[in-house]
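In: kindly generate the corresponding structure for this input.
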Amino acid sequence: MSSGSRICNKIPKMEYKNENIGIELLLAHMNIEDIIQAVDKFCSEGEEEEESETSFEDSLSQEDMDENEEVTDIQKSHASLTHTKGHGKVRYGSVTDLLSFVNLVSNAPANSLSDLDEEIGVLLNKTNMVIKEGRYRINSDVLLFPWKLTYRNPGPGHVPKGSFGKVHLAQDTETRKRMACKLIPLQNFRAADVEFQARFCHENIAELYGVLLWEQNLHLFMEAGEGGSVLEKLESCGPMREFEIIWVTQQVLRGLEYLHSHKIIHHDIKPSNIVLMSAKAVLVDFGLTVQMTGDVYIPRDLRGTEMYMSPELVLCRGHNTKTDIYSLGTTIIHMQTGSPPWVRRYPRTAYPSYLYIIHKQAPPLEDISEDCSPAMRGLLERALERVPSRRSTATELLNEEALHPHREDQPRCWSLDSALGEGTHPLLRQQSQVTDSTTDSTLYTEDSGKRKGSLYVDLGALAGYYNFVRGPPTTEYG
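Out: Purely as a prediction, here's the structure:
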């Protein structure tokens, strides 16, 4: 074999041993400056691509970023609620736990909650609500009944309606605790419906006991006012007398004083949202409530009920806590006369909306009852002052003379003790035949000067003696 053939046979073996020989040959025939220029060009192109990617991210609008964050939150909510499916996740928790739960529910896609096979929720009341194996079953652990009105019976199956919901009477089967249970359809539920009741506790605000989600309804368990609402009493018994109005007004003002000290506006003070109990009255329905961050709240929509709205609220240009004071003034007129302001002078059939009338003619001083005392009239004038800055606060009204009348100026009120000493009192004749309606009954003598059809004995005097505030018959609880 020749030397040339030996060289050819060795070349493939060299390539096999040195895999970079091709690069080495290429570098041997290239100018080093060309290599440097090529590397510089390559690096500069890479930096331009990185800058373009950064500028694209920076070009995202704030709305897009907010939407992305919102989608992420919803996905987290969906995952959290999906994790609870099939596990009977009813538990005791803190107010923070309850608010986290309602926020998850309100933010979760509706279809993610459509196939829950067990109830989920958070309860705050460990004393009166008993969770069994992670469940609090409707119609098993807690029973729901149609609410029976205190002052009359409109028919079987009556259920009062709140904003976007119906109210039932509930009872825990183990502790026998009676509660109010408001059912709100899932599509109408907002976290604000329970936020303020959960966060702020006061004697004159209905206490929230817990929230459950079951069968596409949020079940809100809260303190039960088995005395019914002020509106129910007005519709059944007619106008209230002044000492009754004084008592209710004091209760409402204490609740408003507390709310307003935290810059909270209730937005819907009216007779149907004031509930009577044996020794107090409480505010309910916080679906329209807001907490101001500044001195003025500028709404995006109209909040409240027409006949009880303040002039500044009608204008939607901004208002503060004083709008609740105005609404309380109109509520007092309703308690005095049995009718909301405006409606007697301007029937709804002739005026389908009262917003224009309120804007032009407020305050409705002409609707104040003719037999209103001078002190109460003065209180109403200060509560219904058209200019909010001159309108009295809840604290100022609580110190008004009208709410602290002298004993000789108060109407004579029979106590049960004195009635027991005089067997001729009408109340004794009715104890053996209590009916569901007091509309036509005379609870006081003709010469007493008191209005017929009105509950004349204050609830405090009756507490512990006579079960005037009554719920459904015991037989309905099994």
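In: switch to C-alpha atoms for all contacts and neighbour counts from now on
Out: Fine.
In: and residue 220, what element?
Out: Assessed by DSSP states H and E, residue 220 sits inside strand 217-222.
In: what packs against that strand?
Out: strand 178-185, strand 208-214 (3 or more Cα pairs under 8 Å, 6 or more residues apart in numbering; DSSP states H and E).
In: and the first one, what does it pack against?
Out: In terms of contacts (3+ Cα pairs under 8 Å, 6+ apart), strand 178-185 is packed against strand 165-172, strand 217-222.
In: ok, which stretches of the stretch 151-300 of the chain are strands?
Out: 161-162, 165-172, 178-185, 208-214, 217-222, 264-265, 274-276, 281-283, 290-291 (DSSP state E, counting those that start in this stretch).
In: do the stretch 1-150 of the chain as well
Out: Going by DSSP E, counting those that start in this stretch, the stretch 1-150 of the chain shows strands at 90-92, 120-123, 142-146.
In: switch the ones you listed over to JSON lines; also include distance to residue 448 and mean neighbour count.
Out: Output for these, formatted as JSON lines (distance: least, Cα to Cα, whole Å; neighbours: other Cα atoms under 10 Å):
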{"stretch": "strand 90-92", "distance to residue 448": "53", "mean neighbour count": "22"}
{"stretch": "strand 120-123", "distance to residue 448": "49", "mean neighbour count": "25"}
{"stretch": "strand 142-146", "distance to residue 448": "37", "mean neighbour count": "19"}
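In: and for comparison, fold this next one:
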Amino acid sequence: MRVVAWSLPRDGDLGLNICEAHAFNTKDRFSLDVFVVNGWAGGGTEELEEVLSRRLQELPPPVVRGASGSPPSSAREQELRVPQEELDVLARQATTGAADNDWELDPNEIIFHEKIASGAFGDLFRGSYCGQDVAIKILRNVHEDSQQFQEFLQEVAIMRKVRHKNIVQFIGACTQKPNLCIVFEFMSGGSVYDYIRKSGPLRVGTVLKIAVEVCRGMDYLHKRKIVHRDLKAANLLLDETGTVKIADFGVARVMDHTGIMTAETGTYRWMAPEVIEHNPYKEKADVFSFGIVLWELLTGRIPYSDMTPLQAAVGVVQKGLRPPIPPNCPPPLSDIMRLCWQRDPNVRPSFEQLKVKTEELLEVYRQQDGAGGVRKVPHATAGSAAPVASGSSGGLLARLRGSSGGSHSGGGGSGSGRPK
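Out: This next block holds a predicted model:
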């Protein structure tokens, strides 16, 4: 694992307990965006940003070393992005106001309603545009040469390129300062994360339906060389019909001809080992995250909830830590999860393969549902194998076993438990 050395003050200096952090490679080699902290006694997010900014300005540049102790090569450090010339065009538009694209919105035509969420660098509002309900992502206090502004341009450039039933639809953006915002279709069903927090573990049929829709959207993205890099239930949204759509492309990237990335980004509990280690990675990093998402849907829980995010990341890399397979999980789904979170990315299936497999399993499940009825999956308890469907003894589980194509325990090692 590469070590990023900062001469940071002791935690007590700032009174912070950092719980969640995303790390990005930048022109100055490293930057750290803190998303979740405990123990801050200040006056809010803005004051925290100011204190952190002052403290970070006092620090020397970070030292980044590989496993051998030597700095990484420029090739390994390279971050893959939308072509720079495209970002330069967007940046000029933001500076000069010379934007004549059909996706460039007039801020005077955007109507704001209630605030939905707030973050360190922006807010999310519900609003309307040309009579359509929309979600509006606004950036606050963003400077032209800042990392946040570059991330904003990256997200706009990527969202302009995609249009798929299972991806949140981009309506347009305001790239002219100071009105920086991105407008999407409004997803009235909220996030899948919130849904499973309220309803608990989902029926196997519902898990398969969500899995199919995520695989379709991710297959579309990967075939266009777009890597999401932060796939999790919180970034899956539901529309009024219950269709699942992939959202939040703030850290997504377009792969260039080398198809390799090294930046550590995403959320630790869902992050692939190669991403945590800053090793070169490709689109299969998203496949690892998808395996963790399946576990979320089946259990209704946060992965490694008894650990801090950093403890979980170390366990994933050094001890082969994976979430325990729920005892009531049908074998074909457990096979898919184990394949997705294999240590070797080359062993993981593609989303094209996963799409076919989940579609087949969903069809089998629907046939069983029509024949015998389906009950909601209860909370799993140790040593129990709760029934998934009513009907004859040769029902869903037997048929899914027959369609699984055999068991793949895989070489990842610890897919069924945690290290002692």
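In: got the strands of the stretch 151-300 of the first structure as JSON lines, with distance to residue 244 of the first structure and mean neighbour count columns?
Out: Below are these laid out as JSON lines (distance: least, Cα to Cα, whole Å; neighbours: other Cα under 10 Å):
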{"stretch": "strand 161-162", "distance to residue 244 of the first structure": "24", "mean neighbour count": "14"}
{"stretch": "strand 165-172", "distance to residue 244 of the first structure": "26", "mean neighbour count": "22"}
{"stretch": "strand 178-185", "distance to residue 244 of the first structure": "24", "mean neighbour count": "23"}
{"stretch": "strand 208-214", "distance to residue 244 of the first structure": "27", "mean neighbour count": "24"}
{"stretch": "strand 217-222", "distance to residue 244 of the first structure": "25", "mean neighbour count": "23"}
{"stretch": "strand 264-265", "distance to residue 244 of the first structure": "25", "mean neighbour count": "22"}
{"stretch": "strand 274-276", "distance to residue 244 of the first structure": "11", "mean neighbour count": "25"}
{"stretch": "strand 281-283", "distance to residue 244 of the first structure": "11", "mean neighbour count": "26"}
{"stretch": "strand 290-291", "distance to residue 244 of the first structure": "30", "mean neighbour count": "17"}
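In: and the aligned partner of residue 248 of the second structure in the first structure, how far is that from residue 208 of the first structure?
Out: Counting by TM-score structural alignment, residue 248 of the second structure corresponds to residue 285 in the first structure. According to Cα to Cα, to the nearest Å, residue 285 of the first structure stands 11 Å off from residue 208 of the first structure.
In: what number of residues lie near the match of residue 248 of the second structure?
Out: 22 (other Cα atoms under 10 Å).
In: check contacts around it.
Out: 162-163, 193, 268, 273 (Cα atoms under 8 Å, 6 or more residues apart in numbering).
In: rewinding a little: turn the strands of the stretch 151-300 of the first structure into CSV, columns for distance to residue 370 of the first structure.
Out: Putting the strands of the stretch 151-300 of the first structure into CSV (distance: least, Cα to Cα, whole Å) gives the following:
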stretch, distance to residue 370 of the first structure
strand 161-162, 32
strand 165-172, 36
strand 178-185, 37
strand 208-214, 40
strand 217-222, 38
strand 264-265, 31
strand 274-276, 24
strand 281-283, 26
strand 290-291, 36
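In: thinking again about what came up before, in JSON lines: the strands of the stretch 1-150 of the first structure, plus distance to residue 70 of the first structure.
Out: Formatted as JSON lines, the strands of the stretch 1-150 of the first structure follow (distance: least, Cα to Cα, whole Å):
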{"stretch": "strand 90-92", "distance to residue 70 of the first structure": "26"}
{"stretch": "strand 120-123", "distance to residue 70 of the first structure": "23"}
{"stretch": "strand 142-146", "distance to residue 70 of the first structure": "36"}
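In: and residue 111 of the second structure, what's its match in the first structure?
Out: Match for residue 111 of the second structure (TM-score structural alignment): residue 143.
In: now residue 282 of the second structure
Out: Under the alignment by TM-score structural alignment, residue 282 of the second structure pairs with residue 320 in the first structure.
In: could you do residue 260 of the second structure as well?
Out: Aligned partner of residue 260 of the second structure by TM-score structural alignment: residue 297.
In: so that match is in contact with residue 320, correct?
Out: Yes - counting by Cα atoms under 8 Å, residue 297 of the first structure does reach residue 320; the two are 5.8 Å apart.
In: neighbour count winner among these two?
Out: Legend: neighbour count by other Cα under 10 Å for residue 297 of the first structure and residue 320, higher for residue 320 (22 against 19).
In: excluding chain neighbours, what is closest to the more buried one?
Out: In space, and not counting its chain neighbours, residue 320 of the first structure is closest to residue 296: 5.2 Å by Cα to Cα, 6 or more residues apart in numbering.
In: surely the one you found meets residue 317?
Out: No - judged on Cα under 8 Å, residue 296 of the first structure makes no contact with residue 317 at a distance of 9.5 Å.
In: before we move on, back to that, of the strands of the stretch 151-300 of the first structure, which is nearest residue 16 of the first structure?
Out: strand 208-214 (73.1 Å; Cα to Cα).
In: find the nearest non-adjacent residue to residue 379 of the second structure, please.
Out: The shortest distance from residue 379 of the second structure to any non-neighbouring residue, by Cα to Cα, 6+ apart, is to residue 201 (6.5 Å).
In: alignment lookup: the one you found to the first structure.
Out: So residue 201 of the second structure corresponds to residue 239, using TM-score structural alignment.
In: what sits against its match?
Out: Residues near residue 239 of the first structure by Cα under 8 Å, 6+ apart: 334-338, 451, 454.
In: cutoff 6 Å now
Out: 335-338 (Cα atoms under 6 Å, 6 or more residues apart in numbering).
In: need these in CSV with secondary structure and neighbour count, can you?
Out: Shown next, in CSV, are the contacts of residue 239 of the first structure (DSSP: H, G, I helix; E, B strand; the rest coil; neighbours: other Cα atoms under 10 Å):
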residue, secondary structure, neighbour count
335, helix, 26
336, helix, 24
337, helix, 21
338, coil, 20
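In: for the strands of the stretch 1-150 of the first structure, which one sits closest to residue 39 of the first structure?
Out: strand 120-123 (62.8 Å).
In: that closest one vs the second structure, average distance?
Out: Mean deviation of strand 120-123 of the first structure relative to the second structure after superposition (mean Cα distance after the TM-score superposition for the first structure): 6.7 Å.
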